[in-house]
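J.: Based on what follows, work out the 3D shape:
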Amino acid sequence: MTMKPIIIYLSLIFGILSACQQRPNVQQERENPNQEEAESHDDPIVHITAEQIKAVGIQLGPIEHKELSSTIRANGSLKVPKTHKGYVTTLYGGTIRQIHTLPGQYVRRGQLIATLANPQFLQIQEEYLTTLSRLTYAQQEVDRQQILQEGGAGATKNLQNAKAELSSLKARTASLAQQMRLAGIDPSSISADNLRGTLSIVSPIDGVIGEIIGQIGSYIEPSSPIAEVIDNASLHLDLNVYEQDLPKIKVGQTIHFRLTNSPNREYDARVNTIGSTFEANSRTIAVHCDLVGDKTGFIDGMNITGVISLGEELLPAVPDAAIVHADGKDYIFVQRDMGHSHEDEWEFTPVEVIRGTSQLGYTAITPLENLEEGAVIVLRGAFFVNARLREADADHGHAH
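T.: Predicted coordinates:
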């Protein structure tokens, strides 16, 4: 049992010694007139044809300078404040006769949304007209009793009763008139020949119809919603920030965010207020942000991924896809001999870089060797260039 490790150990020493004895031969093989091959080994170059560039979709360009910052990433959603949402409701129950809008349609405040039918509407109008007629008679009776009282022929009690009846009828008339106004009926527009059997339900705010809850023929209870109206112009962004990151958030900070269903476009927002209570079922606090710029296409409830900038700095940066990781190091590929490359072939060499902060598809870099001003690099397709380089290295190793 103890001999086996010793044998393995001796075998390793023998292998090392053998390699050392063979080194001079290898060195002699390398010391040959082919100086170009030696330079190629010291400064690796990969050749890419124009056809390959087109087929793979390789994109070239300069290193850009981006305002990148120390950031906090957070998820959230677009929301409309409750003060800018409304339900289309009615104070009276009724059967839905017609619905005049569709989901997604923009409506104005006061615009007709639905029509209800209920015999109660006719009863209110009938009572209003009856009370209005009695009010006219009551006023005439007060005037008559007043004249009799002044002539000493009337009793004071009769005048008082007439005034009390007039006051009661005025109150009832005003009440019925207000009920009709709340129901959307103009009291001055009704008469014995013009009674309305339906009730017009209108939008309480400007906005977009989010959902139609009622159906034609269904009975709607008083105050039950028929439809929902949302004012998307008042959308804001709610970010869910964890408590350990909260001290880093300040009012006025810039938020860069992307929609979950459209990650290729970036939008901006600005921190407005910071919540003071934890969200349900999480240890996050809502950070409310105002949207900046175009809001076209935004819908209440859309999920987003946001980045909070903690401090901006102009840094050399490349797209994330321009950096390849190999052998524990990060590289970009720089085009060689700008202006001298053949039209059908291009040369690239890897340059090691140190990664910096990453933000929304860009990463700050620090090249470990000086690059010419305006140096052109591989922005997209670096993985293919790296694969070609590895293939060339493997072929070079087999050749030896």
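J.: going forward, measure contacts and count neighbours with C-alpha atoms only.
T.: Fine.
J.: for the stretch 251-400 of the chain, what spans make up the helices?
T.: 382-399 (DSSP state H, counting those that start in this stretch).
J.: run this one through as well so I can compare:
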Amino acid sequence: MTRNNMKTEKTTAFAFLLALSCGICACIGENGPSAEQDSKTVTADSTRGQEIVELTEAQLQHADIETGKAAQKASSAAITVNGLAVAPPENRHTVGFPMGGYLSSVRLVNGAPVRKGTVMATLEDMAFIQLQEDYLMAKSRLVAAQADYKRQQVLNSTQSASDKVFQQARAEYENQRILVASQGEKLRLIGIDPATLDESHITREVELRSPINGIVSNVLANPGKYTAPEDVLFELVDPSKVYLALSVYEKDARLLKQGQRVSCYANTDPRKRYEATVELINGSINENRAVEVWCSFTSSPAPLMPGTFVTAEIQLSDEAGQTLPEEAVVRWQNKHYVFSAEGERRFAMRAVEIGHTADGYVQIVSGLPENDIVLKNAYSLLMMLKNGEEGG
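T.: Here you go, the predicted model:
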């Protein structure tokens, strides 16, 4: 390669590098001020406990923000909850027998309907015979004590017997009356009528009868089993009165009132709905952070069996209040906020307490400022505010 050629190549390379450097400088000169200007379009001010975002005129137009006042309107809403159809405690019966004995027969199965007085099982034991014997012996001694009392009463009236003898006869008569009465109640407790009992009707078997009209929900007995007084033999349910036991989370508990209408359906048949009314509201929150609500069906008898799982809608009261469109209320860190207009391009984020939501509107319970509220694209302001704070 000649010296002239080498000189020509060096000149060409220098010219290329110079042109490239000028191009880069020109690009930096064009983009640098624009990036700096964009970083200054949003100003976030969190001083004095206030969060304020300030927009440029271009950003305000681009955000398509609308402001206005909250509307005073009546809103109707419902909360959806789950629950169970249950029988109240007074309609659930646990059946046992007050004395020990052997079960000689059991006549029922789970789900069987029973009427009050229906024989559910029969038991036998020697203790039953002893109770009948004690009653008849006490009844016999009462007859003798009564005759002696009347005789001593006549003798005492003529001074033919001392007062002491008469008093002893009267005491014995009274004691026998008490004994017969107590022995009779023991017989009634195991289902034997003392009025019909005599020496020819002593039995070793007694019948266990249903105390209510209802349905057998559980059978815990079988023939040949020895039952003690504390044993449970049958569980009965009276389906004539069934409640809805609903579980309402604590955030919605303040919206509940007695008398609110409830519409529910069994999870097995969502097409068929039943009406009920809120009757009782538990005043405490359980371990699941929920409140138990008892509702009574409007139809009688109850349309659902105890134990049925249900989904229910509780209709909240139609009350007039300050409402805003749903998109006017933003959620940040588990709290609700609105943006109020503090100037032509300045907006302040204010905490509010909300009520129920219905038909695209949110009821504002407290915290609503007097200034105009951002009704549209409030979330755009939230994102600008938080991005501005991070950038600052």
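J.: I'd like to know how far L280 of structure 2 sits from L246 of structure 2.
T.: Computed with CA to CA, to the nearest Å, the distance linking L280 of structure 2 and L246 of structure 2 is 10 Å.
J.: who's in contact with stretch 215-233 of structure 1?
T.: Stretch 215-233 of structure 1 has contacts (CA atoms under 8 Å, 6 or more residues apart in numbering) with 80, 84-99, 203, 205-214, 295, 298-300.
J.: and if we set it to 7 Å?
T.: Applying CA atoms under 7 Å, 6 or more residues apart in numbering, the contact partners of stretch 215-233 of structure 1 are 80, 84-99, 206-214, 299-300.
J.: if we can go back for a sec, which neighbours do L280 and L246 of structure 2 share?
T.: Joint contacts of L280 of structure 2 and L246 (CA under 7 Å, 6+ apart) are V293, W294.
J.: What are the neighbouring residues in contact with G86 of structure 1?
T.: Each residue near G86 of structure 1 by CA under 7 Å, 6+ apart is listed here: P204, I205, E228, V229, I230.
J.: mapped onto structure 2, which of those residues hold?
T.: Compared against structure 2 with both residues aligned by TM-score structural alignment, their matches' CA atoms under 7 Å, the contacts of G86 of structure 1 retain E228, V229, I230.
J.: Please name the nearest non-neighbouring residue to the aligned partner of the second one in structure 2.
T.: Meaning V229 of structure 1. In structure 2, the residue matched to V229 of structure 1 (TM-score structural alignment) is L236. Nearest residue to L236 of structure 2, sequence neighbours excluded (CA to CA, 6 or more residues apart in numbering): V216, at 4.6 Å.
J.: so how far is G293 of structure 1 from the aligned partner of the one you found in structure 1?
T.: Mapped onto structure 1 by TM-score structural alignment, V216 of structure 2 lines up with I209. As defined by CA to CA, I209 of structure 1 lies at a distance of 23 Å from G293 of structure 1.
J.: Which residue of those two possesses the greater neighbour count?
T.: I209 (23 against 9; other CA atoms under 10 Å).
J.: The more buried one: helix or strand, and which one exactly?
T.: Under the criterion of DSSP states H and E, I209 of structure 1 resides in strand 207-212.
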